[in-house]
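[1] show me the folded form of this:
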Amino acid sequence: MAVLKPYRGSYYLWNYIPSTPAAALFAALFALSTCYIIWRTIKTRALFCIAFVIGGLLEVIGYCARAAAKDKTDQLMPYVIQNIVILVAPALFAASVYMVLGRLIRSLNAENLSVVPVRWLTKIFVCGDIISFVVQGTGGGVMVTGDSMKTGESIILGGLFVQIVIFGLFAVTAAIFHTRLRRQPTEASLASSTWASTMVMLYIVSALIMVRSIFRVVEYIMGNDGYPLKNEWTLYVFDAVLMFGVMVVFAWRFPGGIVPRKNKARDPEVSVEL
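    Predicted coordinates:
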């Protein structure tokens, strides 16, 4: 029988013995959904979805490490590996979501309806996402030293706040564009019946990632003695289930059909062929 062991002295990395069956289940679910998205990405040559694929692979690695940690609760590396990769994976999901909106706007010839210039839209949000990713990863790296756990947690918290702000601004940008497009439809939007469902996908995915990020902020603010870190079910309900939902919804309305095309005397555009 597995026993909860201290990492150093009386300090415990875990407040419970991680459930191997639960972690193995989600490792399998993320593996299956990631394989499907890899297949769709290759089939449609949607290279902008590679970040999403990497995020799925990180989820698989994270839950595999978590499943293996049951008898290693006194070891730092299994704890840090599962903690970091599960923590940063949604930032990669978000990067693909940002790119989808930019490509969709171009496909509908609706650049003038975007509150942020389309040539900057993807760059701004992806750069913000990269900052969030790097900050969270740095915080996880600091935690690896073992002597700076609190400092690492504070850095991670800062990265999560950046992620929430960037994602909130993205949601507002998407909503404004959607509202304007309904009021001033373009010929391309009238000719396509799929762009609206793509927007719905973006909204659902964004909401799921936002809820998960808020949960993570609450988790780190409450600290090691808080309810979330003392009860494993919170991780699965407010992170694993939500991120698996992100993968399912993204797969449902996979944006690989937004493909490049040449437009007369202009730069390459995209058209919706979903």
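
[2] CA atoms for contacts and neighbours, from now on please.
    OK.

[3] chain center to the helix or strand hosting residue 24: distance?
    According to DSSP states H and E, residue 24 maps onto helix 20-44. Remark: helix 20-44 is offset 14 Å from the chain centroid, using CA atoms, centre = their mean, to the nearest Å.

[4] quick one: residues in contact with it.
    Applying CA atoms under 8 Å, 6 or more residues apart in numbering, the contact partners of helix 20-44 are 46-47, 49-50, 53, 56-57, 59-64, 66-70, 240, 244, 247-248, 251, 254, 256-257.

[5] now the second one, please; I'll put the structures next to each other:
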Amino acid sequence: MSSRRVLLLLVQALLIWDAVLAQSPTTNTTNPASGNQRKRSSIMKYEPSVPGNIIFGGLYMILGLIFSYHVYKNSDKWAICLPIGAIASSLGFFIKITIDPMNLKLMTYIIQNAFIVISPTAFLAFNYMLYGRFITAIDPKFDIHNIKAGSKMEKSRFSFIPPRIVGRTFVWSDIITFLIQMAAGGLQAGGGTKGDAKMSELGFNLFLAAVIIQGISYCLFTVLLLVAVKKLIEERRKSPSMRGNGWMGLDSRTTLIVAQLFVSSIFIIIRSIFRIVEYAGGYDGYLANEEVYLFVLDAAPLVIAIGVFAFIWPPVLLSTIAAQTRQAEQNYSMETTSSAPIPIGQRSDHMRLV
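    Modelled structure (predicted):
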């Protein structure tokens, strides 16, 4: 997964470079006669809010440090994308404070924009990988301690996509849409340079389509999660030994991870809808030129989307869920094969998920 995430970051960086090039001709036509005119002809058409960027930069940095502690303490190397993404986003907001839209330094703008735009891909990747590990934890047929060669395509009754390839499936979906966006950015840049309005329009429409497809991709992942939880609840209700004492027959730890994933997904979708509407409005659109919407509909939802994992670290819960699920499955098998099943009321506590 690490090599794929590196490729994803490179693609995003190239995408941002293309997007900046598409707008760069406007920066050469700055009119010094009026401050307002100069401001309108800059790539960044608003004065960055110092308090707002400090607040969100600080929030992301705090979350990044918390996630770094969890990853280090529990040796969860697979989850390192989360602290990296949070810290990168924090740097983006801090760098943004130094930008003067009246005297814009293109490289500074590219760097801060790259950090802010790229970092959410790490948050999505974490959710994809957490889902796969969650499915293997609740499905007792998976040997979580001995992943055999060639078993990545092993299916689960809870997921119509093999859980061990969910992460790479959706990450590659994101990579493809980013490649489309990169090509669209090139068309916009070429059209702007050559004065070809049709080429620029084609690039814009292609870019918007790719952003919409990216949003749909995460919605499909959320549907995948919904189906898995529905099947899990149905199974728990049918089996007294597997039934937990928490919400809808689930045990408390499983309920917590499900809640974390759903809350995170809801706010990621909110942010995706904002980005789609923002891009649909164009570079000169209202949303693209009012920083408050970036804070309220982009930065804040993402803070909540990853903040739900800060104080209760999901990987810690997964190991307990896996152990309890396999113990309960073993007890259930013994009961169904026994000629004299133990009445439900007389089962000891360890036979049930808690």
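
[6] please state their TM-score.
    Here the TM-score for the pair of chains, by TM-score structural alignment, normalised by the length of structure 1, is 0.81; 257 aligned residues with a CA RMSD of 3.1 Å.

[7] buried ones in stretch 235-243 of structure 2, by neighbour count?
    Using 16 or more other CA atoms under 10 Å as the test for burial, stretch 235-243 of structure 2 gives 235-236, 240-243.

[8] just stretch 220-227 of structure 2 next, same as before
    221-222, 224-225.

[9] what range in structure 2 matches the helix holding residue 24 of structure 1?
    The alignment of helix 20-44 of structure 1 onto structure 2 (TM-score structural alignment) spans residues 50-74.

[10] same question for that stretch: list its buried residues.
    Of the residues in stretch 50-74 of structure 2, 53-54, 56-68, 70-71 count as buried by neighbour count, 16+ other CA under 10 Å.

[11] grab the nearest non-local neighbour of residue 68 of structure 1.
    What sits nearest to residue 68 of structure 1 in space, not counting adjacent residues and going by CA to CA, 6 or more residues apart in numbering, is residue 20, at 7.0 Å.

[12] so how far is residue 230 of structure 1 from that neighbour?
    17 Å (CA to CA, to the nearest Å).

[13] likewise for residue 162 of structure 1?
    In terms of CA to CA, residue 162 of structure 1 sits 26 Å off from residue 230 of structure 1.

[14] now do residue 11 of structure 1
    14 Å.

[15] same question for residue 80 of structure 1.
    For residue 80 of structure 1, the distance to residue 230 of structure 1 - CA to CA - is 17 Å.

[16] more crowded one of those two?
    Taking other CA atoms under 10 Å, residue 80 of structure 1 and residue 230 do not tie; residue 80 has more neighbours (20 against 15).

[17] the more buried one -> structure 2?
    Match for residue 80 of structure 1 (TM-score structural alignment): residue 110.

[18] average offset between the helix or strand containing its match and structure 1?
    Residue 110 of structure 2 is part of helix 106-138 when elements are defined by DSSP H and E. After superposition onto structure 1, helix 106-138 of structure 2 sits on average 1.3 Å from its aligned residues (mean CA distance after the TM-score superposition for structure 1).

[19] now, the buried residues of stretch 220-227 of structure 2 that are in helices?
    Members of the buried residues of stretch 220-227 of structure 2 lying in helices (criterion: DSSP state H): 221-222, 224-225.

[20] next secondary structure after whichever strand or helix holds residue 151 of structure 1?
    Using DSSP H and E, residue 151 of structure 1 sits in helix 149-183. As assigned by DSSP H and E, the chain's next helix or strand after helix 149-183 of structure 1 is helix 187-191.

[21] which residues are contacting that next one?
    107-109, 195.

[22] for the most centrally placed residue in structure 1, what are its contacts?
    For structure 1, residue 90 is the residue whose C-alpha lies nearest the centre (CA atoms, centre = their mean; 1.9 Å). Residue 90 of structure 1 is in contact with 55, 209, 243, counting by CA under 8 Å, 6+ apart.

[23] and the residue lying closest to residue 12 of structure 1 once chain neighbours are set aside, how many neighbours?
    Nearest non-adjacent residue to residue 12 of structure 1, counting by CA to CA, 6+ apart: residue 6, 4.4 Å away. Using other CA under 10 Å, residue 6 of structure 1 has 15 other residues around it.

[24] ok, now which ones touch residue 6 of structure 1?
    12-13, 73-74.

[25] ok, back up a step: conserved subset of the contacts of residue 90 of structure 1 in structure 2?
    Compared against structure 2 with both residues aligned by TM-score structural alignment, their matches' CA atoms under 8 Å, those retain 55, 243.

[26] okay if I get the contacts of residue 90 of structure 1 as TSV plus distance to residue 138 of structure 1 and neighbour count?
    Listed next are the contacts of residue 90 of structure 1 as TSV, based on distance: CA to CA, whole Å; neighbours: other CA atoms under 10 Å:
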residue	distance to residue 138 of structure 1	neighbour count
55	17	27
209	21	25
243	22	25
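
[27] among the contacts of residue 90 of structure 1, which are located in helices?
    Per DSSP H, those map to helices at 55, 209, 243.

[28] could I get those as a markdown table with distance to residue 166 of structure 1?
    Output for these, formatted as a markdown table (distance: CA to CA, whole Å):
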| residue | distance to residue 166 of structure 1 |
| --- | --- |
| 55 | 18 |
| 209 | 12 |
| 243 | 18 |
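
[29] nearest to residue 202 of structure 1 among these?
    residue 209 (10.5 Å; CA to CA).

[30] quick one: map the closest one onto structure 2.
    So, by TM-score structural alignment, residue 209 of structure 1 is matched to residue 268.
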